[in-house]
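1. any chance you can model this:
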Amino acid sequence: MTNRTNDPTLLLIPGHWLGAWAWEQVVDHLTAAGRHAVPVTLPGLDPQDPQRATRTLDDQVAAIEALMDEVGAAPERPVVIVGHSGANAPVSQLLDRHANRVARVIWVDSGPVAPGTVFAPDLDGELPLPPLDLLRAQASLDGLDDQMLAEFRRRAVPQPGPVLRQPVRLSGDAHLRVPTTLVCCSLSGAQMTELAQSGHPMFAEVAKLEHAQTVDLPTGHWPMWSRPADLAELLATASATDED
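-> Presented below is the predicted three-dimensional model:
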């Protein structure tokens, strides 16, 4: 790999039910550290969009592509993509198309998905934020107090059905060659590596990554709220690492 710039723009892509607002504290810390970070609200997650519920995975990928164009992402000036949780579908597809415009991908309690992956093929309609007990059964809420959870509930937007029913389309293995940092929160890096090496289907693509490192940030599934300063520091450090 050739050397990359050590101060690239970070594009922050949130997971399910979230918009750019989810990254507010992280952006504040990154800005204070002199880093340029742009949080994203993907199509389908803007509550003011009258066509919100019909947005597709392709729409989300196109929106990230447009933002990359806007910030001038190019092979000689690549950006860093930060993908949280369910952002792994659009981000994996984006990397497949634009690997040469990305200096590094940082997965936050997430990771790349395999071609053909469909999150919810039988979903009828949208996917709203589940009740608290069900959400807790699906993902760790460690570090989130009642106020944080109430704000999450207040601002969460249902995931559009078309996004969750559309398969991830990958044309090759370019996404596996992008330098990768996995910020491990719900699981440790050692646990993730062990699952990947044992052939666990959820981590199948992690095992194939050619330039990957893990960084532990012990907390729940939403570290942008539970440990925003620490997450910002990890993002700044990882995104400033050159690859040879």
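
2. going by C-alpha atoms from here, please, whenever you check contacts or count neighbours.
-> Fine.

3. distance across stretch 224-233, terminal residue to terminal residue?
-> Using CA to CA, to the nearest Å, one end of stretch 224-233 lies 11 Å from the other.

4. mind listing what's buried in it?
-> Met224, Trp225, Ser226, Arg227, Pro228, Ala229, Leu231, Ala232 (16 or more other CA atoms under 10 Å).

5. what's the answer for stretch 150-159, then?
-> Phe152, Arg153, Ala156, Val157, Pro158, Gln159.

6. distance of the first one relative to Ile13?
-> Just to be clear, that refers to Phe152. For Phe152, the distance to Ile13 - CA to CA - is 16 Å.

7. can you check the last one too?
-> As judged by CA to CA, Gln159 and Ile13 stand 14 Å apart.

8. same deal with the third one?
-> When CA to CA is applied, the distance between Ala156 and Ile13 equals 15 Å.

9. spatially central residue in the protein, please.
-> The chain has Gly83 as the residue nearest its centroid, 1.4 Å off, counting by CA atoms, centre = their mean.

10. what residues does Ala33 make contact with?
-> Ala33 makes contact with no residue, according to CA atoms under 8 Å, 6 or more residues apart in numbering.

11. that older thread, and which of the buried residues of stretch 224-233 is nearest to Pro8?
-> Distance to Pro8 across the buried residues of stretch 224-233 (CA to CA) is lowest for Ala232, with 14.3 Å.

12. quick one, what contacts the closest one?
-> Val26, Val27, His29, Leu30.

13. and the gap between the last one and Arg155?
-> This points to Leu30. Applying CA to CA, the value for Leu30 to Arg155 is 23 Å.

14. again with the second one
-> Val27 is 18 Å from Arg155, where distance means CA to CA.

15. for Arg165, give its distance to Gln147.
-> Distance from Arg165 to Gln147, by CA to CA: 32 Å.

16. I meant to write Ile64 there.
-> Look at Ile64 and Gln147: by CA to CA, they are 31 Å apart.

17. more neighbours, the two?
-> Ile64 (22 against 9; other CA atoms under 10 Å).

18. what packs against the biggest helix by length in the chain?
-> The longest helix of the chain (DSSP state H) is helix 57-70. Here helix 57-70 touches helix 88-98, helix 161-165, going by 3 or more CA pairs under 8 Å, 6 or more residues apart in numbering; DSSP states H and E.

19. among the ones you listed, which is nearest Thr117?
-> Short answer: helix 88-98, nearest of those by CA to CA, at 8.0 Å.

20. and that closest one, what other elements does it pack with?
-> helix 57-70.

21. also this sequence, please, to line up against the first:
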Amino acid sequence: MTAEQIVLLGGLWLDGSVWADVVNELGERGRRAVPVTLPGQGDGNNSATLADQLTAVLAAVDADPGRSVLVGHSAACTLAWMAADARPERVATVVLIGGIPSGDGQPYADFFEINDGVMPFPGWRPFDGADAADLDEQARQVFAAAAIPVPEGVARGVVRLTDERRFDVPVVMVCPEYTPAEAQEWIAAGEVPELTRATHVEFADIDSGHWPMMTRPAELARILASV
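-> Okay, here's the model as predicted:
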């Protein structure tokens, strides 16, 4: 049987190139990875919407005749979950790295101030602590310089979920700046309704900050290859 393709979705301010080292590591493990540069996050389209991003993800899923492993990072955990909702029969597993999926009717990523129709990277203060602990000053400067402002139509887009078959799609939570035990507590307490209703959730720990594709690509690829 042909292994499922692995579709990689970066979080806010990132384009598909952030996955380059992970893609190479997965290739060495015999896995085919497809990093997606989301509309509005690398193509210069500041008018892109959340619906545009979902369309791009579904195009990657539909381009493969088999089923896909969808990997969402940070805010894009919700995007991966939206794609599983739209194509539950075509998604083998959803992998959530450093994030949890929002529910139907909630804003996608309205986290920071919007300026001139986009949400710029807000600087490192909101990420003080475990999030950025494994990024040195040079890495932070490189990240900030390359960060792509997220279009307002993406950040303030409204999540729509309609197919309850999504709850039967297996989920793997990759836990970077928090522990699997903490994630399990959130789910058990009902703080993550979408995952509380999911029928099969597993957990993988990774010793990193919020961006393991940058700081622990080999370890992250090992986890993804095992899915």
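
22. which ones among the buried residues of stretch 150-159 of structure 1 are found in helices?
-> The members of these that map onto helices under DSSP H are Phe152, Arg153.

23. ok, the buried residues of stretch 150-159 of structure 1 vs Gln60 of structure 1, which is closest?
-> Within those, the smallest distance to Gln60 of structure 1 is 11.8 Å, found for Gln159 (CA to CA).

24. now Gln106 of structure 2: how far from Ala155 of structure 2?
-> 11 Å.

25. of these two, which one has the most company?
-> More neighbours surround Ala155 than the other of Gln106 of structure 2 and Ala155, with 22 against 13 (other CA under 10 Å).

26. what's the distance between that one and Arg197 of structure 2?
-> Taking CA to CA, one finds Ala155 of structure 2 at 25 Å from Arg197 of structure 2.

27. with Ile223 of structure 2 instead?
-> 24 Å.

28. for Arg165 of structure 2, same thing?
-> As judged by CA to CA, Arg165 of structure 2 and Arg197 of structure 2 stand 11 Å apart.

29. what does Phe112 of structure 2 give?
-> Phe112 of structure 2 is 29 Å from Arg197 of structure 2, by CA to CA.

30. give me the element the aligned residue in structure 2 for Leu195 of structure 1 is part of.
-> Using TM-score structural alignment, the partner of Leu195 of structure 1 in structure 2 is Trp186. Take DSSP states H and E as the rule and Trp186 of structure 2 turns out to sit in helix 180-188.

31. for that helix, give me the average deviation versus structure 1.
-> Helix 180-188 of structure 2 differs from its equivalent in structure 1 by a mean of 1.0 Å after superposition (mean CA distance after the TM-score superposition for structure 1).

32. hmm, who's touching that helix?
-> The contact list for helix 180-188 of structure 2 (CA under 8 Å, 6+ apart) reads Met173, Val174, Cys175, Val192, Pro193, Leu195, Thr196, Phe203, Ala204, Asp205.

33. buried set for it?
-> In helix 180-188 of structure 2, counting by 16+ other CA under 10 Å, buried: Pro180, Ala183, Gln184, Ile187.

34. distance of the third one relative to Leu79 of structure 2?
-> Yep, that's Gln184 of structure 2 we're talking about. For Gln184 of structure 2, the distance to Leu79 of structure 2 - CA to CA - is 21 Å.

35. now the last one
-> The spacing between Ile187 of structure 2 and Leu79 of structure 2, counted by CA to CA, is 19 Å.

36. do the first one as well
-> Between Pro180 of structure 2 and Leu79 of structure 2 the distance is 21 Å, computed by CA to CA.

37. could you pull out the strands for structure 2?
-> Counting by DSSP state E, one finds strands in structure 2 at the ranges 5-9, 33-36, 68-73, 91-97, 118-119, 150-151, 171-175, 201-205.

38. just name the most buried of those strands.
-> strand 150-151 (a mean of 28; mean count of other CA atoms under 10 Å).

39. list the helices and strands that one packs on?
-> Looks like strand 150-151 of structure 2 contacts strand 118-119 (3+ CA pairs under 8 Å, 6+ apart).

40. distance between the strand it packs on and the chain's centre?
-> 19 Å (CA atoms, centre = their mean, to the nearest Å).

41. so where in structure 1 does it end up aligned?
-> The aligned range for strand 118-119 of structure 2 in structure 1 is 126-127, by TM-score structural alignment.

42. contacts for that stretch next, please.
-> Stretch 126-127 of structure 1 has contacts (CA under 8 Å, 6+ apart) with Ala53, Pro158, Gln159, Pro160, Gly161.

43. the last one maps to what in structure 2?
-> When you say that, I think you mean Gly161 of structure 1. Under the alignment (TM-score structural alignment), Gly161 of structure 1 maps onto Glu152.

44. ok, its match touching Phe112?
-> No: judged on CA atoms under 8 Å, Glu152 of structure 2 makes no contact with Phe112 at a distance of 10.4 Å.

45. so those two - more neighbours on which side?
-> Glu152 (24 against 13).

46. from Gly16 of structure 2, how far out is the closest residue to that one other than its chain neighbours?
-> In this structure, Glu152 of structure 2 finds its nearest non-sequential neighbour in Val118, 4.8 Å apart by CA to CA, 6 or more residues apart in numbering. Separation of Val118 of structure 2 from Gly16 of structure 2 (CA to CA): 19 Å.

47. next: Val71 of structure 2.
-> Taken as CA to CA, the span from Val71 of structure 2 to Gly16 of structure 2 is 12 Å.

48. same thing with Thr49 of structure 2?
-> Thr49 of structure 2 is 17 Å from Gly16 of structure 2, by CA to CA.

49. quick one: contacts for the aligned residue in structure 1 for Pro35 of structure 2?
-> Under the alignment by TM-score structural alignment, Pro35 of structure 2 pairs with Pro39 in structure 1. Counting by CA under 8 Å, 6+ apart, Pro39 of structure 1 makes contact with Leu11, Leu12, Ile13, Pro14, Ala20, Trp21, Trp23, Val27.

50. what does the fourth one align to in structure 2?
-> Translated: Pro14 of structure 1. Under TM-score structural alignment, Pro14 of structure 1 pairs with Gly10 in structure 2.
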